Structures are given as C-alpha cells and as structure tokens.
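> Using only what follows, build the 3D model:
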Amino acid sequence: MTASTSTAEAPAGLLQQARALLIRTMTFYRDDPRTASWLRERLERIEAPLRIAVTGRVKSGKSTLINALVGAELAPTDAEERTQVNTVYQYGPEPRITAYTPHGAAQNVPVTTLDPGTIRDLQRWRPDEISRLVIDSPSPGLQAITLIETPGVSSSAVKETGRSALAQILSEADAMLYLTRHPHQTDIQFLQSAHELEVARRAPINTILAFSRADEVGSGGSDAMPSADRVAELYRNEPRVRSFAQYVLPVIGLLGQAAATLDADDFDALAALARLSSAEFENLLLSADRFVNSTTPETVSTTTRQDLLQRFGRFGVEHAVTLITRGAGDLKKLRSALLADSRLNDLQESLHQQFVERQEALRARSVLMAVEMVLRANPRSGGRQLRGEFERLLANAHEWDELRLLSALRSGQVRLPPHEREAAERLLGAFGNQRHIRLGRRPDAPESELSNRASDALLQWRTLAMDPMRDHVHREAARTVLRSCERLIADTSVRDTAG
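The predicted model follows:
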C-alpha cells in the first residue's frame, strides 16, 4: 500500500460511538455546571468495573445474596428491613467506608476491618442525612463487578425521600439483579417502569430476575427447588416478564452465602452434627432454641450453633448435614455441593454471560440512557443534532439485538434445533467476540479461510431468515444472526482493503 492510499478502518463500535456522543453532549451543556458534572461522572464510569444494582422488594434477601456473590460477609443481614440508603460495594486494596450526604459531601469513616455491624448502623441513618455509602473491600469477588444494594422497592426510605429506587438504579447501575420471593404485581409494575425510557425499551438487556428464597417455594423442604424451577419456567414464558428480563432463575441466597463463606471450623461443627443418629438430629431441629441450647454433641458450642443457624438457616444446616452423610466428607466437597444446590453457581454464570462478557453493550446502554435523560430533562434550542445522532445510534445498535437473542436462546424463550442453536450462539459472540471465535476457526486461520466461512454462514442464515415454514419469532432470530454474519463479512472486507 502506498503512502497516498488511505488505510481502511473498521467502524467504531457502539460503545465508542456512545462515548463520543456523551462527550459532545457534555460540551453542549458546558454552561450548566450541574448537568456537565453529572455527565462527566458517567464518562468516568466507562472505565470502572461494571455496576450491578441488587434490588427488589423488602426482605427479598438482597444483603444475603450480595454476601454470597462477594464470598464474604459484608452486607448486614437482619430479620427486619434496615437498609435506608444505597450502599455501593466495590473493590479496593484496603477496607474503607465513605459516607455521602445528599449535597455530595463525603466523609471517611475510620475502619481497619469491614464489620457488618458498622455498616448496619450507617445504613439506618435517614436518607436526608446519608444518601449513599461506598464500601471498599479487597474481596476478589468485587474485582470484575461493583454491587449496589438499594432500599426495598416499597420501603419507607423510598417513600420518605420522594425519589423512587428506580431513579437511583437508572442513575447508578449498568445492570440490575432483581430479587423476589415470588413475583407480585408490585414487582412487575416496578420492572416495567424501569423500561419507560426510549433506550430501555430499545434495549431491555440489563435485568435478571431471581427467586431469591427458592427453599421457601410451596411447602418448602425437598420439593421446594423443583417447584421453584417450574415457577421460573412459567415466568420465562410470560410475555410481560420477557419484555424486560433476560433470565429468570431460582436461587437459595442463604445457602449460597453459607457455602461461599464456609470455613474449616464450620465443617468440623457440621461433621459432628452429622455423626448423630437421625432421630437425635431431627430432635435438635424441632426448634431454634433446642438446636442452640442443646449440649449434643458437646464439641459444638452454643456460640457455634447460633452462628450456624444465623448463617445457614434451618434448611441450610439440615441440608449440609445430609450432604456430609451422603459423601461430602471434606470442606471442598461440601462447599462445592452447597454451591451447586443453592444455584449460586447458575446465578454467577448468568451474571458473567449476560453482563460481564457483554459489558460494552451494557455500558453503551448506560451512556445513551444518560444522554436521553439530559436531553429530556433539560431540552434547549440547538440540540436537534444531538437528538438525531442519538436516534441513529438507537436504530443501529445491533449489539443489543445480539444480547437479546442470546438471552432468549439460553432461557428457552426461543428454541432452535441443537445444531442451529450452537451455530447461532457462536456467531452471536457467546463464546467470545473475536472474529475467528465467532467463525469457529483457530486464531491463526488465514483471512481467506475466515472470509469463506463468513460467506457460508451468511448464505445459511439468509435461507433460514426467508424460510416460509418458520414462524415470525424464528425468522426474526435468523435475521439477527444474519446481520451478525453481514458484519463479519464487512470486517473481512475492511481487512482485505487495509491489507
């Protein structure tokens, strides 16, 4: 290629385009310090870990599940709803707590360790005194994501401030994990209202719905999880839920927290309980007082029993002991079995696949939502060009279409024959966004091989998209994969030109 020939460049991705629009919007509102500062914060967050709001109705198990996901007991868990302020759990090399007032002033709370009791006391402050807590923790579980715990959707804190939890979530988070014991009309209405903005309606790709106390479904006991699975399947296919949630799954938050924080002392105590006869153990579990105050076995102290019951719950203690008697004979095996049975592994995999692996699409969504909120709240003359660019980005955000279809394939909302599903997921980027991975080829595959593979895929999915024997849903799915193939073809053309 000669020096006078321009080098072909691939078109900027959605996040790059959204970021550029955010900067132009910030420049347009530079004479409005409050708006410009708010937009600057959103610009800075693009480089920070993905922010996931953990929200839901009062006492849906938000704190418990946060502890399970982090793998440490940070969020305080109480019998009553105590969270009054948004609490951000983020990675930091040293433990630190920062409290923010509604006016933005920050105050560091001196701590050497992160004690849930200290956090609990701060969370009980009135929202007009402390609007946000930021907890820095060196927990590895927070290196890839930041978790934001909100007050319960119907809590007194939300009503007292006059600002809904919805506004906070839209402002603070890239994605949402919504917890409920069982979906009620309140949950559906809240989640629908979270998708009122144009960006949210165009890209309902940031929500996972979890039944966080699956062990309580139906009559509880051994039939609870199968019942919860059936309920989850019903809601996955419910049109209103499908319009905003990418996945619906059951999880036992308390069991997940116990598994994630299980240590050698816990295992020794549970193993001692497992050595009791069935009759003795069942007798212990007749009431909490009997379990805590019993002296059988003598090696398990009252303090240990209280801790086990608080962290595991009655169901968790019984389940852990059952697993030990069935062969989970060491700490590693028990933790693995508890994590699997709690479905925490499933939730973590869903969070990783739906959110972490596709975080650029989610960040672009957050950026464009911020731009939309500003253009709506503070319209001014001369903003037509910004609005036009905003609309163009929304109309061409294929990355969002890919995410929606991947979610639909994984949740069973769209069903394809196994060979078609595998090919579709690969072309949509489920196993990696690199071109050779999408095309199922080695990293060192020559350009000619990648080009031929992309052309073959294009022809296959064009045929499926036009198949009159398929219904509208499946033809639309095929068209989404087809557009992904077209992008791969375009990418190949750009590389050939550049070469």
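> Every contact and neighbour count from this point should use C-alpha atoms.
Will do.
> Ile148 touches Lys62, doesn't it?
No. Assessed by CA atoms under 8 Å, Ile148 is found out of contact with Lys62, at 9.8 Å.
> Compare these two (neighbour count), which wins?
Comparing Ile148 with Lys62 by other CA atoms under 10 Å, the one with more neighbours is Lys62, at 30 against 27.
> Name the residues contacting each of Ile148 and Lys62.
Common contacts of Ile148 and Lys62 (CA atoms under 8 Å, 6 or more residues apart in numbering): Val54.
> Which other helices and strands does the host helix or strand of Leu179 contact?
Taking DSSP states H and E as the definition, Leu179 sits inside strand 175-180. Using 3 or more CA pairs under 8 Å, 6 or more residues apart in numbering; DSSP states H and E, the elements in contact with strand 175-180 are strand 50-56, strand 207-211.
> Please enumerate the strands of the chain.
Counting by DSSP state E, the chain has strands at residues 50-56, 86-91, 96-100, 106-109, 132-137, 145-149, 175-180, 207-211, 247-250.
> can you give me the angle the first one makes with strand 175-180?
To tie it back to what came earlier, the one meant is strand 50-56. In terms of direction (axes from the mean of the first three to the mean of the last three CA atoms, to 10 degrees), strand 50-56 departs from strand 175-180 by 20 degrees.
> Sequence B follows; please return its structure for comparison with A:
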Amino acid sequence: MSSPVGPVGPVGPVGPVTSRLVEVCTRTRERLRTPVLRDRVDGLITRLGEPRIRVAVGGRMNAGKSTLVNALLQERLAATGATETTRLVTWFRHSHQARIRVHRRDGTERVLPLPAGGGVGASAGSLEDAAGIGHLTVETPNDTLTRHTLVDTPGMDSLSRLDPDSLAALGDADAVVYLMPHPGERDVEAIDAVRGWAGGLRLGAANMLGVLSRVDTLSGEDDPWPTARRVADRYAGELRAVLSDVVPVAGLLAETARGPDFTEADARALRALAAADRGGVARKLRTVQRFRGWAEAPVDAGDRERLLELLGLHGIRVGLELLDEGRRSTPALLEGFAQRSGIATVLERIETVFVGGADRLRASAGIAALEHLGWDAPDEVDRRALLALQSDLDRLRLEPALRQVELAGALVDLEAGRMRLAGEDVVRLRDLATGADDARRLGLDAGAGPEAVAAAAAAQIPQWRRLEARPSRVLQRHARTARELCEHILFAGPDGADRPAAPTLPTWQARSPSR
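I've put the predicted structure just below:
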C-alpha cells in the first residue's frame, strides 16, 4: 500500500540521523538510472521528511482499536461498530481543513466532507464500493495530531485471514500500539506476522507497545483491575522480546473521558442512579439485559441506553464510585473516568518512547525500506549505486541513536535461546532496549540527574565489555552494541569529553567462562 502524504505543517526539524539518511537517499537517487528505483527513493525521501512520526494501532478483530484511536484523538473520528469503514485502513493527519480523502486502488482519489461531530462513520454511506478503496485519509485540525500521525487498521482474525492492507500499514509505521482484548496464541502469531511483513527486527520491543484492551471483560468481578494487571504483567513477560510493555486500558471509559460526548444530562442520570437504593442498582448492573429491562428505574430507558453506550456497565459502576467520593460535577466525573481508564500510561509511552524517539525510529524504518529497494537490479550502474548505498547504511547503523533499536534484536535472540544471560544482565539489556530516556535506559528513575546517569553508564561499560569476551558470537555482537550505547550516553552528556574512559576489567575477569 502506498503511504498517503497529506498536507502537513512543521512541528520541529527532522532529527539528525534521519537527516543523514535523507542525504544518503538523495545521493543514491542521483546515481540511479532505472525510473522505478528513482521513484521509490523519491517516495522514501518524502516520507522521511514528514515532521510527524507515524503511530499505527493494530490488533485482531474486535480488539477495540477504533475506540482507542478516538480516545487518543479526544474526538469520535474513527468509525466504530460494524460499518464498512472499520474494514478500511484510515490515516488521521493534521490539517487546517476537515475532510476525508478516499484513495481508490486504481489510483484515483475522491474528497468528502468530514461532518462536524460525525467523523468517518457519518460518511460511510458515501463509500459505495469499499472493495475498490485502498485506504482513507482523514485530514483534521485536531490538535492532538500535531505530535504524530495516527493509523487505524482493520482487524486481523488469524494467520489464514491476515488483511494485507493492515499488514502494509503496520509495516509502514514508525511505531505500533498493538491491542489485545484477551491475549493468546493468535496474538503471538499476528505480532510475528506484522514483524515479518515489516522486515523482521525493525518492529520489536523498541517501538511496539501492547495494550490489554477491554479490561472489564477479563473477569466477572466489579473491580476488574487486579485481574487486568496480573494478565498484563504476565503477557508483558511472555512477549518481552517483541513488546516494550503491556498496559491495561478500559477503552470505552477512556474514549468517553477524553471525548466531547458526556454531558451534564448524563451526569444527572448517574446522580439519579446514585440516589436510588444502591443494593437494587448493583443487582441491575450485573448484566446489560437486567439494566435495560429495569421497569422501575430512576432514569428512563433512553438515558440508561445512553449510559451503556458511553460507559458500559463497568463505567457506570466507576461513575457511582466517583460520586461517592464527592466528584459530582461533569468535569470532575470526566477527570475521574480518565484516571480510572488507564489511558494516561498509553499517552505517556507514546509521547516519551515514540514521539521522543522519532528520529531513531523513523531512521530505522527508512533503512528497512531501503534494504528492500531491489538489490538485484539488472542495470550495472544501478548495482554500483546500490552497493555504495549498502556501505552508507552500514556506516549509518553505527549511529548511537540506532543502537537502541538494534538491541531489540537482542531481546528476540535471548527469548529464542540463542544466547544466555544472568538475571541482572537480562534486566540491564531490557532497560537499554526499551527505556524512554537515558535515565530509564540505565535502570534509573526518569528524573535522575546527569551525574547519576553518567555514573550508571560508566558502571555498565565494563560489564558489557566482560560479556564481549564470551565465546558466543551472538552474545558478543549484542554486548558490543550495549557497550557502545552506554559509552555514547556517558560521553554525550554534560562535560562528557572531560570524563575519564570507563575502567577496563582485569584480563582474568574479562576471560571468565561463558554461562
């Protein structure tokens, strides 16, 4: 699938590593003679010049992807429910105009208005031939899109029915948020398929975040969060090679908390329920059928149905708890919903790991795209240009900013048993591969000062140098990458050039036997 390039405005300069990659692409493009190869490089140069990182939301069918997208957008723009648009890849981009671009597979394009408050779903009736549509681009002045571009993808049911449009969109993203309502083997298979489509190790723990969506369906308890946290922690451990973490989220509650739909009338309906016999209300909230069929309810059927649509049974229970805590105003309820939804952790990870790491993630994606450029070109001039490109890419991979992305491969090798590490070394490796900043890469708190960061980096360098002396070539390669990343952190910080080199281990210690 060709990536849509919409009108974008600058939010900051392209990072230094990406800038170097653009220079490499430009030099290569000038040397190529085959028009198809030149066009591919032109497209990549345009893609690398985008000022916003691409974050795709993926997962199997009915995982709640569009609901989470709406929560991230703070607006109901993504189509939810069983509409044709939920089966189309949809890009959400910042623009000064609100409209939908319908990109057809035959290369033609159609522009539709974006209805106020209606989003993509309100325009579904205009999409008479969904099979002929490649993807949609929603252009909107939504302020949340000034930091990143969001991609909503259709569900992937199983390995035999993986949607190629979804795989292409996920593979073309810089980072992926992968939703799992009830994690299982199919999710592992789908994640592996996405990574394979994207070129293997380019997508992994450095740029994939797992979200345990719909936490209210994980148990029959009134408070599902203890179970949700246990499940999320278990899968974060089992999928640590490919996901940076697994975060539990109540998607519907997050969508309502951050959206514009919950009104004072809805707050009044909740307050009426709170004023009724609490035991009777709790019994009716056991099932949707009981709540809908409540003949003597203190709120009418229309209000009950709206509360179910906005909050679900779990969200209504949360609303009653918030009222008991004294949060009676609409803003106070919305704030409480947001806090109880778990969405804050997802927003923090997107901002610190994805947006904060945009330069290295985008450069990594660009290198992966160049590696699929077509090395078997029949033209001799093109082959020489591509050979020079490979040398340029090898040098670019030495950039410290790309070392963390490279370490995602170490987690995969560790999980597959291709190398062995002691427990403390596993923790250090995982921190280096997934940390959102230098402090967290070194196992420190996010607010650690530069001197503490430098000391931690200096302490790790001899440890990784020791592991470089082990017989395993796989371990040697990853330990060298980890050491070089620590050295970059040490010497790139304040007064780094004045610091003494990290201590070298004695020969007898450096040659300690492998595990």
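> Once they're superposed, what TM-score comes out?
Overlay of the two chains. TM-score (TM-score structural alignment, normalised by the length of structure 1): 0.77; 449 aligned residues with a CA RMSD of 4.0 Å.
> Mind putting the helices and strands packed on strand 175-180 of structure 1 into CSV with distance to Leu177 of structure 1 and mean neighbour count?
CSV is the format used below for these (distance: least, CA to CA, whole Å; neighbours: other CA atoms under 10 Å):
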stretch, distance to Leu177 of structure 1, mean neighbour count
strand 50-56, 5, 26
strand 207-211, 5, 25
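> Redo these as JSON lines? Include distance to Ala395 of structure 1.
Listed next are these as JSON lines, based on distance: least, CA to CA, whole Å:
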{"stretch": "strand 50-56", "distance to Ala395 of structure 1": "24"}
{"stretch": "strand 207-211", "distance to Ala395 of structure 1": "21"}
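> Please name whichever of the ones you listed is nearest to Thr261 of structure 1.
Proximity to Thr261 of structure 1 (CA to CA) singles out strand 50-56 among those, at 19.5 Å.
> Provide the aligned range in structure 2 for the closest one.
Mapped onto structure 2 using TM-score structural alignment, strand 50-56 of structure 1 covers residues 53-59.
> tell me the average deviation of that stretch from structure 1 after fitting.
For stretch 53-59 of structure 2, the mean deviation from structure 1 after alignment is 0.9 Å (mean CA distance after the TM-score superposition for structure 1).
> Residues in contact with that stretch: which ones?
Contacts of stretch 53-59 of structure 2 with the rest of the structure, by CA under 8 Å, 6+ apart, involve 65, 69, 147-156, 166, 169-170, 173-180, 187, 190, 354-355, 358, 362.
> Helices of the stretch 351-499 of structure 1, residue ranges please.
359-377, 384-395, 398-411, 418-427, 435-438, 447-465, 472-498 (DSSP state H, counting those that start in this stretch).
> Tell me which of those helices lies nearest to Arg326 of structure 1.
Nearest of those (CA to CA): helix 398-411, 31.7 Å.
> Quick check: which helices or strands does that closest one pack against?
Using 3+ CA pairs under 8 Å, 6+ apart: helix 398-411 of structure 1 touches strand 247-250, helix 472-498.
> what's the angle between it and helix 359-377?
120 degrees.
> Buried ones in helix 398-411 of structure 1, by neighbour count?
398-411 (16 or more other CA atoms under 10 Å).
> Correct me if wrong: His148 of structure 2 contacts Leu72.
No. With contact defined as CA under 8 Å, His148 of structure 2 does not reach Leu72; the gap is 10.8 Å.
> Nearest to Gln84 of structure 1, out of the helices and strands packed on strand 175-180 of structure 1?
That would be strand 50-56 among these, by CA to CA, at 12.6 Å.
> Around the counterpart of Ala236 of structure 2 in structure 1, how many other residues sit close by?
Superposed on structure 1 with TM-score structural alignment, Ala236 of structure 2 falls opposite Arg236. As a burial measure, Arg236 of structure 1 scores 23 neighbours (other CA under 10 Å).
> same deal with Phe291 of structure 2?
Count around Phe291 of structure 2 with other CA under 10 Å applied: 20.
> Check Arg161 of structure 2 too.
9.
> Ok, Gly256 of structure 1 next?
Look at Gly256 of structure 1: counted by other CA under 10 Å, it has 30 neighbours.
> now do the one 3 residues further on
Here the count is done by other CA under 10 Å, and Ala259 of structure 1 has 27 residues near it.
> you'd agree Ala338 of structure 2 is up against Leu252?
No. At 10.4 Å, Ala338 of structure 2 and Leu252 do not qualify as touching, with contact defined as CA under 8 Å.
> Comparing the two, which shows the higher neighbour count?
Taking neighbours as other CA under 10 Å, Ala338 of structure 2 and Leu252 compare with Leu252 leading, 26 against 19.
> which residues sit in contact with the more buried one?
Thr67, Leu68, Arg214, Leu310, Leu311, Gly312.
> Rebuild these as JSON lines, extending it with distance to Asp394 of structure 2 and neighbour count.
Shown next, in JSON lines, are the contacts of Leu252 of structure 2 (distance: CA to CA, whole Å; neighbours: other CA atoms under 10 Å):
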{"residue": "Thr67", "distance to Asp394 of structure 2": "41", "neighbour count": "25"}
{"residue": "Leu68", "distance to Asp394 of structure 2": "38", "neighbour count": "27"}
{"residue": "Arg214", "distance to Asp394 of structure 2": "43", "neighbour count": "23"}
{"residue": "Leu310", "distance to Asp394 of structure 2": "51", "neighbour count": "20"}
{"residue": "Leu311", "distance to Asp394 of structure 2": "51", "neighbour count": "24"}
{"residue": "Gly312", "distance to Asp394 of structure 2": "52", "neighbour count": "19"}
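> Those: which two are farthest apart?
Leu68 and Gly312 (15.0 Å).
> quick one, helices of the stretch 151-300 of structure 2?
164-171, 185-197, 225-238, 251-258, 264-275, 278-284, 288-292.
> from these, which stretch is densest packed?
Stretch with highest mean neighbour count among these: helix 251-258 (a mean of 26; mean count of other CA atoms under 10 Å).
> what range in structure 1 does that helix sit on?
Helix 251-258 of structure 2 maps onto residues 253-260 of structure 1, going by TM-score structural alignment.
> Quick one: average offset of the matching stretch versus structure 2, please.
Comparison of stretch 253-260 of structure 1 with structure 2 after fitting gives an average deviation of 1.1 Å (mean CA distance after the TM-score superposition for structure 1).
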